[in-house]
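# Sharing a sequence plus its predicted fold:
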Amino acid sequence: MALLHVLLRFQCSVLLLWLQLASAQLPNTGSGAIAKPECQDRCGNVSIPYPFGIGDGCFLGEMFEIKCNNSEPRYGKLNVTDIAVLDGQMTVATFIASTCSDQETFPTYFRSGKLTVSNTKNKFISIGCDTWAYINSSPWIGEGCSDCSKNEVTTDGSCDGMGCCETSIPPGITEYNVTVQRDPSKNLSFNPCNYAFVGEKSSFRFSSSYLQDFKNYGSGRVPVVLDWTVGYVPCKEAARNVTTYACGPNTVCTTGNNFAPGYLCKCETGFAGNPYFNLTTGGYCQGT
């Protein structure tokens, strides 16, 4: 009986090992598929889900191409840190405009092509005392920070005008310049540099220490959330062309975020998967 028990355990172990090996050899077409079959699904530590892709035949149209340079995903000249298929959003790392008492002003320029800067996920933020910052875009946006000649007036977590200001941005922006200026007559030891940037509001929490140094004196980067859509026409018109319509089976077509032209695809209620996959690629929306 003991020998039989050992044999059964051995057979179960062999069967389990065979199943694991077999599943590892299956193509990437299951409900958890990220990229198209035979396509790279990661660059560095960032997942690259379809309709985006790396390499010929792996993305849906030119505007969804991602380049992987030294394990760093790039969308054009933008550094990509996250792609959310179901939300129709991409997060990129952008530069910070800065000016210091002993240095020249460093403005920043941003251009995202068809992608639009999310007006619901981002804010225009400036840091520093006696600061004037503005975005040269359409429409033009400007803001100033209140005087904080004493470090004690600033409050951690508060961006209400004392050392830190934030304002909403309008929908539809695809490119802008950010410039920040400071009062040249004041040289505050606790606030050597001033900064301004468009950034993801949920990832930023003001600290009074930022008056002394923010992101290595402005040389670092901050996350910005972009909205993307498929094509340039609304759902009803897009669905008429079955050869270019991007939504797979068991999906619904919705309007894009941020009033952007084009459309997004989502799984129907009770289904899960990548709504841009079809029966050929696998990984499409399937019943849960």
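Cool, the structure landed. Numbers count the residues shown, from 1 in each chain.
# all contacts plus neighbour counts: C-alpha atoms, from now on.
Noted.
# I'd like to know how far A22 sits from G32.
17 Å (C-alpha to C-alpha, to the nearest Å).
# who's more crowded, the two?
G32 (13 against 10; other C-alpha atoms under 10 Å).
# Thought G283 was touching the more buried one, still the case?
Yes - contact criterion C-alpha atoms under 8 Å: G32 and G283 qualify, at 6.0 Å.
# who touches both of the two?
G273 (C-alpha atoms under 8 Å, 6 or more residues apart in numbering).
# quick one: C164 from N274, how far?
In terms of C-alpha to C-alpha, C164 sits 40 Å off from N274.
# try V230
In terms of C-alpha to C-alpha, V230 sits 14 Å off from N274.
# With neighbour numbers in mind, choose between these two.
Counted by other C-alpha under 10 Å, V230 and N274 do not tie: N274 has more neighbours, with 29 against 26.
# And here is the other one:
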Amino acid sequence: MTLASVLGFFYFLALTTTTSQEISIKKGCQTKCGNVTIPYPFGVGPGCSLNSSFAITCDNTTAPPTPFLASINRQVVSISVHGAVIVNQPVSPINCSSEMTRGFLNTSLEGSPFTISARYNTLAVLGCTNSVWLRSDETTTVGGCMAICQTNTSANTNRSSCDGLNCCKATIPEGLQRFQFSYRSIQSSSNGFCGYAFPVDKKWFRHDYRNYTGLLLNQSFPYDQEFISAPLVLEWEVNNPQLNNLGACRNADDYRSISNIDEYSDPSTTRLSFDYYREYEYVSSTSYCYCQYGYQGSPYVPQGCIDIDECLLNTTITYCNSGTCFNTIGSYKCLFPRGAGISKGKIASISIGSVLGALLLALAAFQAVRTIRKRIKNKRRQEFFKRNGGLLLQQQLSSTDNSLDKTKMMVKLREDSKLQQNEDCGKESEAIEVDDMYEDFSSITGSMRFDSSSITIDDHMRLLGS
């Protein structure tokens, strides 16, 4: 798949976002409450949600209207059809206490399809006078942290992350439906409050909590009377969705895109995550359901995944610029007139490129053959040198009194593989020269055939005049 097709695919998804939102809502049901879209399996009113766990009540007395998740009575901030919902969770300061004191999230998720997201939430502890332990039950500790006090308040105000100075954070275990912690204070404040400890959306904690000035004025004992709630990400699952054959459910980690999501993760971590539509930043870390490629809508709604007519979209996406687009089930086809679609310039470029490529390939093959032949030739020379007593000759030469610096042995072999295989050696006017005493030897006056096994070292030495 080319980069252009990948970009076109995501652009196409962006264009179809509005239609997808409309299809993901059950027919005849309220589409929005205030500024929040309510996709199925959530719903407002009787018969509009999958079950009571996903029922949404819409408070029309506020402006704009406010949606609430009825099963836990929490305000809904946003809903992702990919398995996540953000709610506003009440937050209250912790009382200073030198004794071990219990704290808990006054929202129970037990018996519901919701869990506290470990991927998108963190345990935040504001203030440096508390030690906090996160508990999975009455006695089991699964995390915690303690911040170090820093007197230079202005320096810490400009910090972009909570890294242990005047505040700290701890990882939340996966699958929690109850949230409880224990804390102990090492110092008391004038108002009796020693900061905050609460689970919160990582993205909000990185950027938005500093909007409360009271939390920054005294970071050893932070307190702001307007700070009464914070967003919490819940993940949800539908165990047995009634899917048609165009929808599917899968593990969220099986599908990844090229988008970095560090804008809502720890600054020290970078990872990849599913990013089908830009508004769906939050995706279940366990499983979610979706419509197959070429379809849009909601797999939770009966017949909710419908075919996308790509031919009605921008022609730059369909790649049918000079042809005719035909929509098919789950895809599309392009029909081009004979000779259309490729210009003469493109044909010339393709031809030139093909010729150059063929030439380069031929040159590479020629060079490879030359290299291989040269290696074979060198290997055969070494084999014949060893077979005909060359090693013994070298040993005898090294044991003589003659200076090796003056010794030069030159053996001219005919560059003929057939000659080498037949062990024919020499031709007329060729000889062996040692110490420039060529005149002391008679030349080989013809081609001679010899048996390598019959030649001894003494024969070699007599030839050399030793």
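Nice, thanks for sending it over. All values derive from a computational prediction rather than experimental measurement.
# which residues of the stretch 151-300 of structure 2 fall in helices?
Here the stretch 151-300 of structure 2 has its helices, by DSSP state H, counting those that start in this stretch, at 153-157, 202-207, 214-217.
# Could you export those as TSV, including mean neighbour count and distance to I317 of structure 2?
Formatted as TSV, the helices of the stretch 151-300 of structure 2 follow (neighbours: other C-alpha atoms under 10 Å; distance: least, C-alpha to C-alpha, whole Å):
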stretch	mean neighbour count	distance to I317 of structure 2
helix 153-157	13	47
helix 202-207	18	33
helix 214-217	19	49
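# And the ones you listed: which comes nearest G144 of structure 2?
helix 202-207 (16.1 Å; C-alpha to C-alpha).
# what helices or strands is that closest one leaning on?
Contact partners of helix 202-207 of structure 2 among helices and strands, from 3 or more C-alpha pairs under 8 Å, 6 or more residues apart in numbering; DSSP states H and E: strand 121-126.
# between the next helix-or-strand element following the strand it packs on and strand 121-126, how many degrees?
As assigned by DSSP states H and E, the chain's next helix or strand after strand 121-126 of structure 2 is strand 130-135. Relative orientation of strand 130-135 of structure 2 versus strand 121-126 (axes from the mean of the first three to the mean of the last three C-alpha atoms, to 10 degrees): 160 degrees.
# Check which residues of strand 130-135 of structure 2 are buried.
For strand 130-135 of structure 2, the neighbour count (16 or more other C-alpha atoms under 10 Å) marks N130, S131, V132, W133, L134, R135 as buried.
# Confirm for me that the fourth one is in contact with R184.
Same thing as W133 of structure 2. No - contact criterion C-alpha under 8 Å: W133 of structure 2 and R184 do not qualify, at 9.1 Å.
# Please identify every residue contacting each of these two.
Joint contacts of W133 of structure 2 and R184 (C-alpha under 8 Å, 6+ apart) do not exist.
# follow-up on the earlier one: out of the helices of the stretch 151-300 of structure 2, which comes closest to Q303 of structure 2?
helix 202-207 (35.2 Å).
# returning to what we had before: which one of the helices of the stretch 151-300 of structure 2 lies nearest to H82 of structure 2?
Here helix 202-207 is closest among those (C-alpha to C-alpha), at 18.2 Å.
# neighbours of N152 of structure 2, just the number please.
Counted with other C-alpha under 10 Å, N152 of structure 2 comes out at 9.
# now for G270 of structure 1: what does it line up with in structure 2?
With the correspondence set by TM-score structural alignment, G270 of structure 1 lines up against G294 in structure 2.
# er, N119 of structure 1 I mean
Per TM-score structural alignment, N119 of structure 1 is aligned with A118.
# Can you lay out the helices of the stretch 151-300 of structure 2 as CSV showing distance to K26 of structure 2?
Shown next, in CSV, are these (distance: least, C-alpha to C-alpha, whole Å):
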stretch, distance to K26 of structure 2
helix 153-157, 47
helix 202-207, 31
helix 214-217, 43
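# out of the ones you listed, which comes closest to T141 of structure 2?
helix 202-207 (21.5 Å).
# Same question for stretch 210-220 of structure 1: list its buried residues.
Y210, L211, Q212, D213, F214, Y217, G218.
# Go through those residues and say which is closest to C247 of structure 1.
G218 (41.6 Å).
# which residue numbers in structure 1 go with the longest helix seen in structure 2?
Longest helix in structure 2 by number of residues (criterion: DSSP state H): helix 344-387. Counting by TM-score structural alignment, helix 344-387 of structure 2 lines up with no residues of structure 1.
# show me what contacts the nearest residue to W204 of structure 2 once chain neighbours are set aside?
Using C-alpha to C-alpha, 6 or more residues apart in numbering and skipping residues adjacent in sequence, the residue nearest W204 of structure 2 is P231, 7.3 Å away. With contact taken as C-alpha under 8 Å, 6+ apart, P231 of structure 2 is in contact with V77, I86, V87, N88, Q89, V200, D201, W204.
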